[in-house]
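Colleague: what shape does this take:
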Amino acid sequence: MAVNPTFAQLLRSPTLLLAFGFGSGLSPKAPGTMGTLAAIPLWWLLAQLPLTSYLIVVSIAAVVGIAICGRAADQMGVHDHGGIVWDEFVGFWIAMAALPITWQSVVLGFVLFRVFDILKPWPISWLDKKVSGGFGIMIDDVIAGLAAAVVIYFLGYFGLIL
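Modeller: Reported below is the predicted structural model:
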């Protein structure tokens, strides 16, 4: 396992600062979960936007994330270093698209996104193994976020939640 950069190194590198989720990816245990937790306050801010603006910002964050995560992986010398959590930020934001700002929606989105991200059912597992670079780091979390959003949609459609 690669060594984490120090927080001082993150502060000197905007790429590492973003890739490591403003320091949340430095957690020695469950950095992906910590990164997802760190994404919640930013989601709350994003959720204030109209849905179209929200989706544009999240799309930009995903595209920029390809470069951020790719450069950070190159700097760390490890593909998809565990501390790179910008992909978790974006995946969570995708899962939370169009949800009401309630603690119940945060818990549901968080749990479902983490389940899909950790268990990596097909095609997430295939993408995680077969796609490399910054795009590879991002795509499995984007798909995990979409999968969580689909489950949330159907739970809501059938009146089981929210």
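Colleague: CA atoms for contacts and neighbours, from now on please.
Modeller: Noted.
Colleague: skipping its backbone neighbours, what lies nearest the residue nearest in space to the middle of the chain in space?
Modeller: Computing the C-alpha centroid of the chain and ranking residues by C-alpha atoms, centre = their mean puts residue 88 first, at 1.6 Å. Distances taken as C-alpha to C-alpha, 6 or more residues apart in numbering place residue 36 nearest to residue 88, at 5.5 Å, with adjacent residues excluded.
Colleague: rewinding a little: my read is that the residue nearest to the centre of the chain contacts residue 32, right?
Modeller: Yes: between residue 88 and residue 32 there is a contact under C-alpha atoms under 8 Å: 6.4 Å.
Colleague: next one: the host helix or strand of the residue nearest to the centre of the chain to chain centre, how far?
Modeller: Applying DSSP states H and E as the criterion places residue 88 in helix 86-95. Here helix 86-95 is found 3 Å from its chain centre; the criterion is C-alpha atoms, centre = their mean, to the nearest Å.
Colleague: so which elements touch the very next helix or strand once past it?
Modeller: Using DSSP H and E, the helix or strand that follows helix 86-95 towards the C-terminus is helix 103-119. Applying 3 or more C-alpha pairs under 8 Å, 6 or more residues apart in numbering; DSSP states H and E, we find helix 103-119 packed against helix 31-46, helix 86-95, helix 133-157.
Colleague: just want the angle from the first one to helix 86-95.
Modeller: Calculated by axes from the mean of the first three to the mean of the last three C-alpha atoms, to 10 degrees, helix 31-46 forms an angle of 50 degrees with helix 86-95.
Colleague: remind me what helix 31-46 packs against, helices and strands.
Modeller: Using 3+ C-alpha pairs under 8 Å, 6+ apart as the test, helix 31-46 ends up in contact with helix 86-95, helix 103-119.
Colleague: ok, now the longest one?
Modeller: In terms of contact count using 3+ C-alpha pairs under 8 Å, 6+ apart, helix 133-157 is assigned the packing partners helix 51-76, helix 86-95, helix 103-119, helix 124-130.
Colleague: now the other sequence, so there's something to compare against:
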Amino acid sequence: MSTNSTTNSGPTPKPTPTMAELLRSPVLFLAFGFGSGLAKKAPGTFGTLAAVPLWYGLQFLSPLAYLAVLVITFVVGCYLCGAASKKLGVHDHGGIVWDEFVGYWLTMFMAPVGWLWALYGFVLFRIFDIAKPPPIGWADRRVHGGLGIMLDDILAGIYAALVLQGTAYLIHTL
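Modeller: Predicted coordinates:
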């Protein structure tokens, strides 16, 4: 199996773990989004997709409780993504998708209720996460460790949330 690393510095990268290995490691299991990051193609998209049903439950929280969940999952994510990255010997291995979970949840913070909004938020988040407009691309290249893995998705989530909220505002005021 392949990894995302092409450099020769640091520890020798390990291949993508199997589901059995994920189940033996709580850090890898969570960092790989309960296994969604094992998708052979587009693991970030599958990770974001796995975040949608979890968001369904989050949407019923008060804004303060939802914000608390975002902060906690961000902090936990910095640890999980950093630890998984070290364990695999690859910075931001493609299968690490906890950052996509939190980025999508941030996109959907205070979003209108409904499956069309959930889909719209999904598409917006994936566009910003893949395109990495400034400063997302800068953060992705320059900030390392668990914080670096999380930060580009947080920024993509903020961009996507701004577009989603702007769209909702326009729809409801026109």
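Colleague: hmm, back to that, most packed of the helices and strands packed on helix 133-157 of structure 1?
Modeller: Greatest average neighbour count among these goes to helix 86-95 (a mean of 30), per mean count of other C-alpha atoms under 10 Å.
Colleague: tell me roughly how far that helix lies from structure 2 on average.
Modeller: Average distance, helix 86-95 of structure 1 versus aligned residues of structure 2 after superposition (mean C-alpha distance after the TM-score superposition for structure 1): 0.1 Å.
Colleague: run through who's touching that helix.
Modeller: Helix 86-95 of structure 1 is contacted from outside by 18-21, 32, 35-36, 38-39, 43, 58, 61-62, 65, 69, 109-110, 113, 137-138, 141-149, using C-alpha atoms under 8 Å, 6 or more residues apart in numbering.
Colleague: distance to residue 79 of structure 1 added to the helices and strands packed on helix 31-46 of structure 1, as JSON lines?
Modeller: Listed next are the helices and strands packed on helix 31-46 of structure 1 as JSON lines, based on distance: least, C-alpha to C-alpha, whole Å:
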{"stretch": "helix 86-95", "distance to residue 79 of structure 1": "13"}
{"stretch": "helix 103-119", "distance to residue 79 of structure 1": "17"}
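Colleague: sorry, back to before: with respect to residue 27 of structure 1, which of the helices and strands packed on helix 133-157 of structure 1 lies nearest?
Modeller: Each of these has some distance to residue 27 of structure 1 by C-alpha to C-alpha; the shortest is helix 86-95, at 13.9 Å.
Colleague: ok, the residue lying closest to residue 132 of structure 1 once chain neighbours are set aside - contacts?
Modeller: Take residue 132 of structure 1 and drop its neighbours on the chain: the residue closest to it by C-alpha to C-alpha, 6+ apart is residue 79, 7.6 Å away. Under the criterion of C-alpha under 8 Å, 6+ apart, the contact list for residue 79 of structure 1 reads 73, 132-133, 137.
Colleague: roughly how far does residue 79 of structure 1 sit from residue 115 of structure 1?
Modeller: Distance, residue 79 of structure 1 to residue 115 of structure 1, using C-alpha to C-alpha, to the nearest Å: 22 Å.
Colleague: could you find the counterpart of the residue nearest to residue 132 of structure 1 in structure 2?
Modeller: Under the alignment (TM-score structural alignment), residue 79 of structure 1 pairs with residue 91 of structure 2.
Colleague: does its match sit in a helix, a strand or a coil?
Modeller: coil (DSSP: H, G, I helix; E, B strand; the rest coil).
Colleague: try residue 133 of structure 2
Modeller: Quick answer, by three-state DSSP: residue 133 of structure 2 is coil.
Colleague: surely residue 33 of structure 2 meets residue 97?
Modeller: Yes: taking contacts as C-alpha under 8 Å, residue 33 of structure 2 lies within contact range of residue 97: 5.5 Å.
Colleague: and residue 30 of structure 1, how many neighbours does it have?
Modeller: 13 (other C-alpha atoms under 10 Å).
Colleague: no no, residue 155 of structure 1
Modeller: Neighbourhood size, residue 155 of structure 1 [other C-alpha under 10 Å]: 13.
Colleague: one more: the one 4 residues further on?
Modeller: By the other C-alpha under 10 Å criterion, the neighbourhood of residue 159 of structure 1 contains 9 residues.
Colleague: what lines up with it in structure 2?
Modeller: By TM-score structural alignment, residue 159 of structure 1 lines up with residue 171.
Colleague: tilt between the strand or helix carrying its match and helix 63-88?
Modeller: If you go by DSSP H and E, residue 171 of structure 2 is part of helix 145-173. Helix 145-173 of structure 2 runs at 150 degrees relative to helix 63-88, counting by the same axes, to 10 degrees.
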